[in-house]
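Novice: What follows is a predicted structure for the sequence shown.
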Amino acid sequence: MLREFKTFIAVARHGTFASAGARIGLTQSAVSAQIHRLEQELGFALFDRTGRSARLNAAGRETLALAEELMALYARIGEHGGATERSGMVRVGSIASAQVSFLIDAMAAFRAELPGCRIRVVPGVSLNLLGQVDAGEIDIAVMIRPPFALPSELEWRTLVMEPFVLLAPAAMAGQAWSDALESAPFIRYDRSSFGGRLVDQFLRQSRLAVQDAIELDELQGIVQLVARGLGVALIPQTAAQGPWPLGVTALPLGDNTFHREIGLVERPRHSRQPVASRLAEYISEAASGCKV
């Protein structure tokens, strides 16, 4: 019944069968079937169903706490395997830019101290990584700080503040960033990402009109489009970036500079693996040495 309990936890967190299914890769009908099977097995209803929403009843709330404990214990069985705290597996989620910068140094230092521990790096965008930590599918995540409050049971640790710049073709060097932004085609950092939302918020607050041309989430792809002369872009200057390619200039935003906050999301200390806490410390140390 572990699969059904996992689905039950997802429905409890996301409020509807459809939303839960979208997060765990099931159709609404599959979610409904699993919940029905679980309720039959337990012998009582878990939700008060009203319209499309599924609200936990009293029995459901009690069952949720036990189900979360059960899933956490199950996850830890495979990772500990009866071994000491110097072994096991740590599952760390990470956005792309961190995977090729300070996360490399952190993993090297961690493995030097704990060679018996395995690391699995789970790539993803920040929103998905947040959900995976919340669901217990990964231990920690390096991600962009979300524009909303984290679930109360998760903790945030800031690692790096990355300033945004206006990336433009080299021929525009010396122009005022605002003039360049409004006069050239705009290559937009995907608005569905946390970083892209920061750009969108900045443009609205600055009352700047842009000529949208292309929208994508991959920062290296944005850089290459600017290098081809296809437009300008507001992107964060990351530790992984290195020198800008030929044909590109970065125009500072001066007093208007805004930042992308990169940090660690962790579960509360009492529910963390000791080895996950140790890797988190190495990640924090490695990030503190990054120069953006």
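Specialist: Yes, it's here.
Novice: contacts and neighbour counts: CA atoms only from here.
Specialist: Noted.
Novice: Other residues contacting stretch 157-172?
Specialist: 177, 180-181, 223, 226-229, 231-238, 246-253, 257-265, 284, 287-288, 290, 292 (CA atoms under 8 Å, 6 or more residues apart in numbering).
Novice: Just give me the neighbour total for the nearest residue to residue 155 once chain neighbours are set aside.
Specialist: Excluding its sequence neighbours, the residue lying closest to residue 155 (CA to CA, 6 or more residues apart in numbering) is residue 266, at 5.2 Å. In terms of burial, residue 266 registers 25 neighbours under the definition other CA atoms under 10 Å.
Novice: My read is that residue 266 contacts residue 138, right?
Specialist: No: using CA atoms under 8 Å, residue 266 is not in contact with residue 138; the gap is 9.4 Å.
Novice: Please indicate which of the contacts of stretch 157-172 are buried?
Specialist: 177, 180-181, 223, 226-227, 229, 231-238, 248-251, 253, 258-265, 284, 287 (16 or more other CA atoms under 10 Å).
Novice: Okay, one more to line up with it:
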Amino acid sequence: MIRYLKTFVTAAETASFSAAGARLGLTQSAVSAQIQRLEDDLGVQLFERTGRAVSLSDDGRRLLAQAQGVIADYHAMRGEAGASGQQAALAPIHVGAILTVQLGLLPGAIRRWTALGAMPHLNIVPGMSVQLLAQLDARELDLAVMIRPRIGVPADMKWLPLMHEPYVAIAPKGTRGEVPDWAAALPFVRYNRRSYGGDLVERYLRRHRIWVREGVELDEPEVILRMVRAGLGWSIVPATLIGLPVDAKASSSQAPKAPKAPKVSRARSAIDVQLLPLAGAPLTRELGVLVRQSALKRAAVNTLMKCLANEAGSRA
């Protein structure tokens, strides 16, 4: 029932079941079902529903503070305050990370971390940014390396920016023309619209009135890159952590010179897809560390965040 109470409080804070779902990593229907279950158990109506809009009912306003208190008490029971100082220092650190961070940023950061000597065990948990935010909120993670939440940073967490990763357009090697030509001729391998990074792509397409032929839709830029290499269509992806050059002009179909290998792609001997820069204002996603304030009390967590920042800085 704690989960339902958290959903109730989040829906009250956002005044929207869909926004609450985005924060918690749930669908709008799942949020609605949880609220309905809670209303049935309590025997009251918590929200007034008008179309897609929701607002707290009188009973909802009355019970909101109690729900917040129950959640706080539950967190205190699970909290770290009761652990001894030595046990807390040696306890595993649970780190969430999106796949591109696991492949591109995390290995170097962990190498810096292990070079410092004996450190707590790291438990790496994969997931999309929206899922990692929900796990942080549920106190299942201490920190997450992810895309900055578009709904803002929760009050009980801190955001440490690491890098801004630019997006580029990619197509199978040898594809000619510009982005509109690609959109007309090839299926679009889409970065999942429900993810924070994919939402940025969708907004870009709408802003520039680029109509695409829908193909495959999936979560991870590294996998999208492989799909494009296989000739399944074109895409728009963040470039840095999957080893693509940031200066896409250097490898466009009109550029006579071979692209200069950027620092972030030393391991890749050749660019095996066609790249084009995106028109208009630069499209970037902000990557960083979202950490619970309580976890920052551990020196090892702060040290790990410094290692992540130093590794990101080396790739700038």
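Specialist: Yep, that arrived. Owing to the predicted nature of the structure, the values given are computational and were not obtained by experimental measurement.
Novice: residue in structure 2 matching the residue nearest to residue 155 of structure 1?
Specialist: Residue correspondence to structure 2 (TM-score structural alignment): residue 266 of structure 1 is matched to residue 291.
Novice: so its match touches residue 142, yeah?
Specialist: Yes: between residue 291 of structure 2 and residue 142 there is a contact under CA under 8 Å: 6.1 Å.
Novice: Which residues are in contact with each of those two?
Specialist: Shared contacts of residue 291 of structure 2 and residue 142, defined by CA under 8 Å, 6+ apart, are found at residue 136.
Novice: And the helix or strand containing residue 112 of structure 1, what's buried?
Specialist: Element membership for residue 112 of structure 1 (DSSP states H and E) is helix 102-113. Across helix 102-113 of structure 1, burial judged by 16+ other CA under 10 Å covers 102-103, 105-107, 109-110.
Novice: now do stretch 27-34 of structure 1
Specialist: Residues of stretch 27-34 of structure 1 classed as buried by neighbour count (16+ other CA under 10 Å): 31-32, 34.
Novice: Next: stretch 189-203 of structure 1.
Specialist: The neighbour-count check on stretch 189-203 of structure 1 (16+ other CA under 10 Å) flags 189-191, 193-200, 202 as buried.
Novice: Also stretch 212-226 of structure 1?
Specialist: Using 16+ other CA under 10 Å as the test for burial, stretch 212-226 of structure 1 gives 214, 217, 219, 222-223, 225-226.
Novice: For the buried residues of helix 102-113 of structure 1, work out which two are farthest apart.
Specialist: Checking those against each other with CA to CA, the farthest-apart pair comes out as 102 and 110, at 12.4 Å.
Novice: and the buried residues of stretch 27-34 of structure 1, which of them are in helices?
Specialist: Members of the buried residues of stretch 27-34 of structure 1 lying in helices (criterion: DSSP state H): 31-32, 34.
Novice: Which one of the buried residues of stretch 212-226 of structure 1 is nearest to residue 77 of structure 1?
Specialist: Using CA to CA, residue 217 is the member of the buried residues of stretch 212-226 of structure 1 that lies nearest residue 77 of structure 1, at 36.6 Å.
Novice: per the alignment, the closest one corresponds to what in structure 2?
Specialist: Counting by TM-score structural alignment, residue 217 of structure 1 lines up with residue 219 in structure 2.
Novice: Residue 88 of structure 2 versus the closest residue to its match other than its chain neighbours, what's the distance?
Specialist: Sequence neighbours aside, residue 192 is the residue nearest to residue 219 of structure 2 in space, at 5.0 Å (criterion: CA to CA, 6+ apart). Distance of residue 192 of structure 2 to residue 88 of structure 2, given as CA to CA, to the nearest Å: 38 Å.
Novice: What of residue 112 of structure 2?
Specialist: Distance, residue 112 of structure 2 to residue 88 of structure 2, using CA to CA: 22 Å.
Novice: Let me have the buried residues of helix 102-113 of structure 1 in a markdown table, extended by distance to residue 94 of structure 1.
Specialist: Converted to a markdown table, these look like this (distance: CA to CA, whole Å):
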| residue | distance to residue 94 of structure 1 |
| --- | --- |
| 102 | 11 |
| 103 | 8 |
| 105 | 14 |
| 106 | 13 |
| 107 | 12 |
| 109 | 17 |
| 110 | 16 |
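Novice: Which single one of the residues you listed is nearest to residue 57 of structure 1?
Specialist: residue 103 (42.6 Å).
Novice: residue in structure 2 matching the closest one?
Specialist: The alignment partner of residue 103 of structure 1 in structure 2, by TM-score structural alignment, is residue 106.
Novice: For that match, which non-adjacent residue is closest in space?
Specialist: Leaving aside its sequence neighbours, residue 106 of structure 2 sits nearest to residue 308 (CA to CA, 6+ apart; 7.3 Å).
Novice: That'll do, ta.
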